[in-house]
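Undergrad: Mind looking at a prediction? Sequence and model below.
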Amino acid sequence: MVSLLKEENIAVGGVSLDNHLILAAGVLGTTGASLKRMLSLGAGGVVTKSIGPYPKGGHKGPCVQVYDGAVMNAMGLPNPSEDFKVELSGLEGRPVIVSIFGGDPDEFSKVASWFSGMASVRGFELNVSCPHAEGYGAQIGSNPELVQECTEAVVKTGIPVWVKLTPNVTDITESGLAAEEGGASAVVAVNTVRAMRISTAMRRPVLGNGSGGLSGPAIFPVAVKCVYDLYEACRIPVVGCGGISDADNVIEMIMAGASAVEIGSGVLDNVGIFSEICGDLYSEEGENIEDLRGCAHA
């Protein structure tokens, strides 16, 4: 298998990382303790749960269904809003990225202002891609003009801004270019794919919200294609996300054009996934990431 040469100083989109593997938003990023735990277990950086302008309780259950090779969820962006700041104490100097959401540029700016002065925050990730939160997420991300405006609003903090994009659009590069035009330091591809399952026994959707977002290995090919297209269209780094479960998946993402990757659903079955992948990914005989990134492009 192809391997990577471990770098002394890894920086992606203005954010310094311990390695190329990052905990994705919404998975074990709900408390300061869980963020610290994932860093101690080998994550090269962590993204918090998405924080919005007002406290939200989320959708009614069931909120998560696990299938063979896939996870479907409709959490509804539950979060404590500004009170989440207390969870970041004790994480100063660590590679922590705060995921934020809002319904318009002013709300994004408001949420960013709460965290912009904290020593524990190295970057923001704009959630303009959640497919199951009315008025937020993908409703913003499917409009390139709004993506640019929301990005511009948060860039004013002076902190690196990553924009997490939705695959549920005709052309993801339009949103990626809008984020780049707005001053984003990187784009993340992708959030979950819109999905639904119906219980034939109960004759109703299996999720309380009806529909939700699909993640896990089932969407890996979708994520690879999105990374590939964004690498060709954008000048800023692309962070791959979606169904990554082993070191070879990471290499594939890098060959498609990714500068780093985020792992979410893979943590559900194995909290040690970061250290395990790192053990397979890096070697003294490994190749420089600069030589591998985007090599699949003609």
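TA: In hand now; what should we look at? Because the structure is predicted, anything quoted here is derived from the model rather than measured. Numbers count the residues shown, from 1 in each chain.
Undergrad: drop to CA atoms for contacts and neighbour counts, all remaining ones
TA: Fine.
Undergrad: Give me the contact list for the helix or strand that residue 214 is a member of.
TA: Following DSSP states H and E, one finds residue 214 within strand 212-215. Residues outside strand 212-215 that contact it (CA atoms under 8 Å, 6 or more residues apart in numbering) are 70-74, 130-132, 191-196, 242-243, 265.
Undergrad: Equivalent analysis for stretch 95-104, please.
TA: 15-18, 25, 44-53, 107-108, 111-112, 120-128, 135-137, 140, 146, 150.
Undergrad: Restricted to buried residues, select those in ChimeraX.
TA: With 16 or more other CA atoms under 10 Å as the criterion, this ChimeraX line picks the buried residues out of the contacts of stretch 95-104:
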select :15,16,17,18,25,44,45,46,47,48,49,50,51,52,53,107,108,111,112,120,121,122,123,124,125,126,127,128,136,137,140,146,150
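Undergrad: now, which of the contacts of stretch 95-104 lie within strands?
TA: Mapping these onto strands (DSSP state E) picks out 15, 16, 17, 45, 46, 47, 123, 124, 125, 126, 127.
Undergrad: What is the nearest of those to residue 34?
TA: Of all those, residue 46 has the smallest distance to residue 34: 9.9 Å, by CA to CA.
Undergrad: Take this one as well and set it beside the first:
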Amino acid sequence: MPAIPSRVDLSVRVGPLELRNPVITASGTFGYGEEFAPFADLRRIGAIVVKGLSLQPRDGNPPPRIVETRAGMINAIGLQNVGVAAFAREKMPFLRDLGTPVIVNFFGNTVEEYEACASELDRVEGIAALEVNVSCPNVKAGGIAFGTDPGLLGRVVEGVRRATDLPLIVKLSPNVADVRPLAEAAVAAGADILSLINTIPAMAVDLESRRPALANVTGGLSGPAIKPVALRLAWEVLQAVDAPVIGMGGIWDARDALEFLCLGCRAVQVGTVNFVRPWAAVEIADGIARYLGERGYAGVGEFIGTFRVGP
């Protein structure tokens, strides 16, 4: 695979994070990094976000857990993961040796679980930042997702902020009438960076059996189908808060990534495409460099935020 053209500076600063390029792999689509080592040079990725972690290991949902759609896929994995302790012991040594920033996505079902998880991860050497998944149900509040209520979101972010000094990314849900109050609450509570969007609730039907295609009935839609929604929500958040934004949702190639960057996102995450092209993150970074180089940009920083509305 050809190297990124040296004449274009792809380095970016995203809040406290300094990345070699703005392309990050999205949580849940890149395992714990090592699984993709045979397919891509992991040292050429801006950062790796690992599969979401909980305090204790989780088995996830029964299969079938993934179904392909015409423009992406629906997953109902159920947040299966090895747990924080096993991650630190078994997965982190490989990641630490890469030299690529490691961002750990994590979640809980109570504010206390979020705090405890962040506290445990804060002691793991080599983590560059934490990404908080707030799309999980709050079991103490009747199952309402933390990320759909500004008050709940603020409490969980405040708790996590107390538990760690690591850079804190809050991953916002698209499943709200207006994402801006959630973004404002996250930043006010101590988030350094916002990332969005998470998946959109969806379902699929097996017509031959006339039953759900997923054992869980519903799941999260990702892939190219959601990019227009993701762009709109990223744009709204960029106008609402003075905080760095990482955009994601349906990015399939360099042009998709560049759309988010021109809006003002400081970086992007690529997800579903990793299942189709495991080397996609490197390929997209190369494509960004080629696009910018062909148009005379010295670096990606000159391009970020160049989107304009009106005459």
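TA: Perfect, I can see it now. In this text the structure is predicted, and so the values were computed from the model without any measurement.
Undergrad: Just the buried residues out of the contacts of strand 212-215 of structure 1, in PyMOL syntax.
TA: Buried members of the contacts of strand 212-215 of structure 1, defined by 16+ other CA under 10 Å, are picked up in PyMOL with:
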select buried, resi 70+71+72+73+74+130+131+132+191+192+193+194+195+196+242+243+265
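Undergrad: ok, back up a step: export the ones in strands among the contacts of stretch 95-104 of structure 1 as TSV, with columns for distance to residue 160 of structure 1.
TA: What follows is these, written out as TSV (distance: CA to CA, whole Å):
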residue	distance to residue 160 of structure 1
15	7
16	11
17	13
45	14
46	15
47	13
123	5
124	6
125	9
126	11
127	14
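Undergrad: where's the residue lying farthest from the centre of structure 1 relative to residue 65 of structure 1, distance?
TA: What lies farthest from the middle of structure 1 is residue 201; by CA atoms, centre = their mean that is 34.6 Å. Residue 201 of structure 1 sits 16 Å away from residue 65 of structure 1, going by CA to CA, to the nearest Å.
Undergrad: Helices of structure 1, start to end?
TA: With helices called from DSSP state H, structure 1 shows them at 32-40, 105-115, 138-141, 144-155, 172-181, 220-233, 247-256, 266-269, 273-281, 289-292.
Undergrad: now the angle between helix 144-155 and the fifth one, please.
TA: So the one you mean is helix 172-181 of structure 1. On the basis of axes from the mean of the first three to the mean of the last three CA atoms, to 10 degrees, helix 172-181 of structure 1 is oriented at 30 degrees to helix 144-155.
Undergrad: What span of structure 2 is helix 172-181 of structure 1 aligned with?
TA: Under TM-score structural alignment, the match for helix 172-181 of structure 1 in structure 2 covers residues 179-188.
Undergrad: what sits up against that stretch?
TA: Applying CA under 8 Å, 6+ apart, the external contacts of stretch 179-188 of structure 2 come out as 147-151, 153-154, 157, 170, 172-173, 193-194, 233, 236-237, 240-241, 243.
Undergrad: coming back round to it: compared with structure 2, how much does the strand holding residue 214 of structure 1 deviate?
TA: Its aligned residues in structure 2 lie a mean 0.4 Å from strand 212-215 of structure 1 after superposition (mean CA distance after the TM-score superposition for structure 1).
Undergrad: Which stretch of structure 2 lines up against stretch 212-232 of structure 1?
TA: Under the alignment (TM-score structural alignment), stretch 212-232 of structure 1 falls on residues 219-239 in structure 2.
Undergrad: quick one: which of the ones in strands among the contacts of stretch 95-104 of structure 1 is nearest residue 84 of structure 1?
TA: Lowest distance from residue 84 of structure 1 to these (CA to CA) belongs to residue 47, with 13.2 Å.
Undergrad: ok, and the closest non-adjacent residue to residue 78 of structure 2?
TA: Closest residue in space to residue 78 of structure 2, ignoring its immediate chain neighbours: residue 60 at 4.2 Å, by CA to CA, 6 or more residues apart in numbering.
Undergrad: Which position in structure 1 pairs with that neighbour?
TA: For residue 60 of structure 2, the aligned residue in structure 1 is residue 58 (criterion: TM-score structural alignment).
Undergrad: show me what contacts its match?
TA: By CA under 8 Å, 6+ apart, the contact set of residue 58 of structure 1 is 75, 76, 77, 78, 79.
Undergrad: Residue 7 of structure 2 now?
TA: Applying CA under 8 Å, 6+ apart, we find residue 7 of structure 2 in contact with 293, 298.
Undergrad: One more: residue 36 of structure 1?
TA: Here residue 36 of structure 1 is in contact with residue 91 (criterion: CA under 8 Å, 6+ apart).
Undergrad: now do residue 76 of structure 1
TA: Residues in contact with residue 76 of structure 1 (CA under 8 Å, 6+ apart) are 57, 58, 59, 132, 133.
Undergrad: The first one contacts residue 78, correct?
TA: Yes. In this structure, residue 57 of structure 1 sits in contact with residue 78. The criterion is CA atoms under 8 Å, and the distance is 4.8 Å.
Undergrad: Give me the more crowded residue out of the two.
TA: Ranked by neighbour count (other CA atoms under 10 Å), residue 57 of structure 1 and residue 78 place residue 78 first, with 19 against 12.
Undergrad: Trace that one over to structure 2, please.
TA: Residue 78 of structure 1 maps onto residue 80 in structure 2, with residues paired by TM-score structural alignment.
Undergrad: on that earlier part again, would you list the contacts of residue 58 of structure 1 in a markdown table and tack on distance to residue 257 of structure 1?
TA: Formatted as a markdown table, the contacts of residue 58 of structure 1 follow (distance: CA to CA, whole Å):
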| residue | distance to residue 257 of structure 1 |
| --- | --- |
| 75 | 30 |
| 76 | 31 |
| 77 | 29 |
| 78 | 32 |
| 79 | 32 |
